[in-house]
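[1] Sequence first, then the predicted structure:
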Amino acid sequence: MAAMNGGGTRRWGWGSARAEHQRADAQTAKDDAAAAFYELDTAQRDLRISIETLSAVDDSPAARKAVADFAEFGTRIDQVSQEYISVVDAHDLDRDDLDSATAARARAELGRVRQELERVRGELQRFGEGLGPLLTQAETQLARLAPAVERAKQSLLAASNALDAVRDSGLQADGLAGRLAALSPELTRLNEGAAQHGVRDTLRRAEQVVREAEAVRDEAERLPERVAEIDKRLASLRTRTQALHTRAGQVEPVLSELRRRFSAACWQDLQQVPDQAARSVRQAEEKLAEGRKARDEQRWADATAQLSTVRALLNSADEAIKAAGDRLQRLNEVSFDQTKEVEQTRFAIRDAQRLAMAGRSTPDPRHAGPLDDAVARVDRAVDGLTGRHPDYWHLLTELDAVKETVQRVVDQIRDERAAGR
């Protein structure tokens, strides 16, 4: 009996030791699983910071896909984490009556869930490593944020100072002041920060503020020079208007001589020049007065616009007056001796013909045709000088047209040869 009891005692002691060993192994498995759970949770939280940064900065398709993929990881992590918690809750390793089989089963299940936790963490780690380029770009934008906002504030301050300096000099700059005031809400949003408005929008807003504030500052700094230029143009255009007023009165005598000495075809198209010139000069004087008033009222943009109109009107009058004088001069010259104009045109034709034949035994019909036609046109124009009052103006316009045709042929030949054709 004693022997049996002794033997029984040994078997019980061996079984108890085995159960304790299994309990210890299960506890080790539980600790390992807890460590794996903690590491996965830590990796997820660390990567979430990066994803939030990416989401705030980058709106590209690649960034949006990364955010979506991380959300899918979140679902998988929740699933494996819930499985881990369920396994831990299912096994009380501190029970006094924990048998070896139960401990072994707990160890196995805890080992399995640990492996699953580690597998998901490994996939999450590889996913995070693949985000390297996107995160680098996002971090670069974040690094730009503070300097960009500061640059915007400094640009606004510089614009404000430039505007104050202009006003201190006695000049008004209401338009610039209004543009600067319109940037005030943008400054408020910049001060509220990227946390409220996002990194992308804040960077865009800062760049816009810099651009517009610098434009205001530049215009404010150039305003004194602009005013001086307006004053200079006012004086210059006033002098020119007076001169053209005098010249406009000289057109009628020119037309009288044209009527007296040449056929109607030589001057008919100039009949309206005196009225046109006088009307343009009169309108220029009116616009000049409006420009002076705008300048006195410091409406700089209006003053500049009026002076541009004055200049256009004076150019129109000047061209019309000049056209009448040039017509008389050219007609005088050609009526005295048309040989010079005709020979110049024929020389241009011959020169083009030599160019067309250079390196060829026969000319290209595309070149020869227009040049042959040019010769015939000159001959017809010269033969047309008949009667008491020949149409010298027709001769001149024909010769001018022939020269233009010849020049086009020359340009064509040179272009083709330059291209190797």
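    In hand now; what should we look at? Residues are numbered from 1 along each chain as shown.

[2] use CA for all of it now, contacts and neighbours both
    Will do.

[3] what ranges do the helices span in the stretch 201-350 of the chain?
    251-261, 273-296, 300-336, 339-357 (DSSP state H, counting those that start in this stretch).

[4] Also the stretch 1-150 of the chain?
    Under DSSP H, counting those that start in this stretch, the stretch 1-150 of the chain gives helices at 2-57, 61-90, 100-130, 132-168.

[5] now for the longest one, which elements pack on it?
    Packing partners of helix 2-57 (3 or more CA pairs under 8 Å, 6 or more residues apart in numbering; DSSP states H and E): helix 61-90, helix 100-130, helix 132-168, helix 199-248.

[6] switch to 6 Å and redo it
    The contact analysis (3 or more CA pairs under 6 Å, 6 or more residues apart in numbering; DSSP states H and E) places helix 2-57 against helix 100-130, helix 199-248.

[7] repeat for the second one
    Using 3+ CA pairs under 6 Å, 6+ apart as the contact criterion, helix 61-90 has no neighbours among helices and strands.

[8] for comparison:
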Amino acid sequence: MTATHARPRVSATASAVRDVILLLLLPVPLLAGAFAGGGTRRWFGGRGESLRAEAQAAKDAAAAAFYELDSAQRELRISIETITAVDDSPPTRRAVEGFTALGQRIDEVSGRYITAVDAHDLDRDDLDASVAARARTELNRARDELVTVKTELDRFGEGLGPLLDKAETRLARLLPATERARAALLAASNALDTARGSGLRADDLAARLARLGPELTRLNQGAGRHGVGETLHRADHVLREAEAVRADAEKLPALAADTDKRLVSLRTRAQALTTRAQGVEPVLSELRRRYSAACWQDLQQVPEQAAADIRLAEQRLTEAAAARDEQRWPDVTALLGTVRALLNTTDEAISAARERLERLDAVARDRRPELDRTRFALRDAQRLAMAGRDRPDPRHARPLDDAVDRLERAVASLEGRHPDYWHFLTEAEAVRRTAARVVEQIREERAGG
């Protein structure tokens, strides 16, 4: 009984050991199939594994192309933002439109790439060979599209070169321009303080500087709020105005000193002209006594007009002195200019009376020097008109012939009991001007020819 029951147990154990040994001796593929149970389609090695690897390589290449395209688009967006921050010209607007269109293309191909990636799980154990092949094809197509759009994006970026260079140049100017404007304002403020320290109010300069306050506020708010172009323009404006205020403030002490000197000088000149004007009446008396009325009647109003102009000049000098005390410098400058003009006119009128008498005396003694000088000018013009010609151009000959006749009539007017020497002198001057005009015309024509 015992022996009978023991034999089967030994046989079963031996059989189990043999089965294990046989399984261990089987080839690996068969062993795997034995444990798989026969219901799955896993496959290893051969063409199937190669297709999986190719599909994975296509996926990696497409991912790399997608990353490169995304990076290029980000960089180009920064360039576009740089350009638009500085410039709003038609070329810039066209560049923005072009970038927007490229962005739509990028979205389309990126969408197809993402769809291809999501459609295929290349890590699945039961990946079919046909599915791997289809994934490889679709991912390669997505990569090619990504590369093509990247090429278009690169070409578009190259075309932005001039606009980007211009924008970067202006951006590079932004900070230095802003700092120069602030420095100019500080220098103007310091110069104004120095001028005030010397006792000058400089109210107009202070008002000009105060008007730059709001501009400085906007300048400090920066280009982020007001734009690069407007900020650069504002910085240049503040710089110019502040430098002008500084220069005027620095010149103010010298202006005050020069104004004081001019006031003294013009007042002294007015006094001197008052004295000289008193000598006009004796000159007129001499002219009336010795020469005909035609020689002096245009000078009759000189003493009265000179006195009136001097009084007006002295009045303006008083007003200028008051403006100087109040430091109204533009008013001072205008008033002193009026005084100078009045005194110049008076000086010329007073001198004209004395010169008239001297010239009349000279021609009355001997008319020949004046006559010879005039005839010489006529002959010189006539010789030039005939140079290189058989006969003169009528445009030159006619005015010269008329001038000769005019001189002869002027000489004839000296005959008689009351010769008009002043008429003779003015006619001689007119003849010389005619001769000079013809000479100038001839020389210009020959130079042009």
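    Done, it's in. Just so we're clear, the structure is a prediction, and the values are computed from it rather than from any experiment.

[9] Mind putting the helices and strands packed on helix 2-57 of the first structure into JSON lines with mean neighbour count and distance to residue 140 of the first structure?
    Formatted as JSON lines, these follow (neighbours: other CA atoms under 10 Å; distance: least, CA to CA, whole Å):
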{"stretch": "helix 100-130", "mean neighbour count": "18", "distance to residue 140 of the first structure": "17"}
{"stretch": "helix 199-248", "mean neighbour count": "18", "distance to residue 140 of the first structure": "11"}
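
[10] between these, which gets nearest to residue 148 of the first structure?
    Closest to residue 148 of the first structure of those, according to CA to CA: helix 199-248, at 5.9 Å.

[11] Trace residue 406 of the second structure over to the first structure, please.
    For residue 406 of the second structure, the aligned residue in the first structure is residue 377 (criterion: TM-score structural alignment).

[12] Share the number of residues neighbouring its match, please.
    17 (other CA atoms under 10 Å).

[13] ok, then the element right after whichever helix or strand it is part of?
    Using DSSP states H and E, residue 377 of the first structure maps to helix 365-383. As assigned by DSSP H and E, the chain's next helix or strand after helix 365-383 of the first structure is helix 392-418.

[14] how far away is residue 136 of the first structure from residue 174 of the first structure?
    Plainly put, residue 136 of the first structure is 45 Å away from residue 174 of the first structure if you go by CA to CA, to the nearest Å.

[15] nope, residue 107 of the first structure is what I meant
    81 Å.

[16] next one: residue 252 of the first structure
    If you go by CA to CA, the gap between residue 252 of the first structure and residue 174 of the first structure works out to 48 Å.

[17] Among the two, which residue is more densely surrounded?
    Legend: neighbour count by other CA under 10 Å for residue 252 of the first structure and residue 174, higher for residue 252 (16 against 13).

[18] related to what we said a few turns ago, I'd like the helices of the stretch 1-150 of the first structure as TSV, with distance to residue 361 of the first structure appended.
    Conversion of these to TSV gives the following (distance: least, CA to CA, whole Å):
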stretch	distance to residue 361 of the first structure
helix 2-57	72
helix 61-90	66
helix 100-130	72
helix 132-168	68
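
[19] looking at these, which is closest to residue 365 of the first structure?
    helix 61-90 (60.1 Å).

[20] Have a look at how far, on average, the closest one is from the second structure.
    Taken against the second structure, helix 61-90 of the first structure registers an average deviation of 2.3 Å after superposition, with mean CA distance after the TM-score superposition for the first structure.

[21] what's the burial count for whatever residue of the first structure lines up with residue 445 of the second structure?
    Alignment note (TM-score structural alignment): residue 445 of the second structure maps to residue 416 of the first structure. When neighbours are defined as other CA under 10 Å, residue 416 of the first structure has 10 of them.

[22] again with residue 272 of the first structure
    The burial count for residue 272 of the first structure: 10, using other CA under 10 Å.

[23] Contacts only, for it.
    Applying CA atoms under 6 Å, 6 or more residues apart in numbering to residue 272 of the first structure gives no contacts.

[24] what do we get in the second structure for it?
    Checking TM-score structural alignment: residue 272 of the first structure goes with residue 301.

[25] I'd like to know how far its match sits from residue 137 of the second structure.
    Taken as CA to CA, the span from residue 301 of the second structure to residue 137 of the second structure is 112 Å.

[26] do residue 259 of the second structure as well
    For residue 259 of the second structure, the distance to residue 137 of the second structure - CA to CA - is 93 Å.

[27] now swap in residue 60 of the second structure and tell me
    13 Å.

[28] ditto for residue 250 of the second structure
    From residue 250 of the second structure over to residue 137 of the second structure (counting by CA to CA), the distance is 80 Å.

[29] before we move on, what about residue 271 of the second structure?
    Counting by CA to CA, the gap from residue 271 of the second structure to residue 137 of the second structure is 109 Å.
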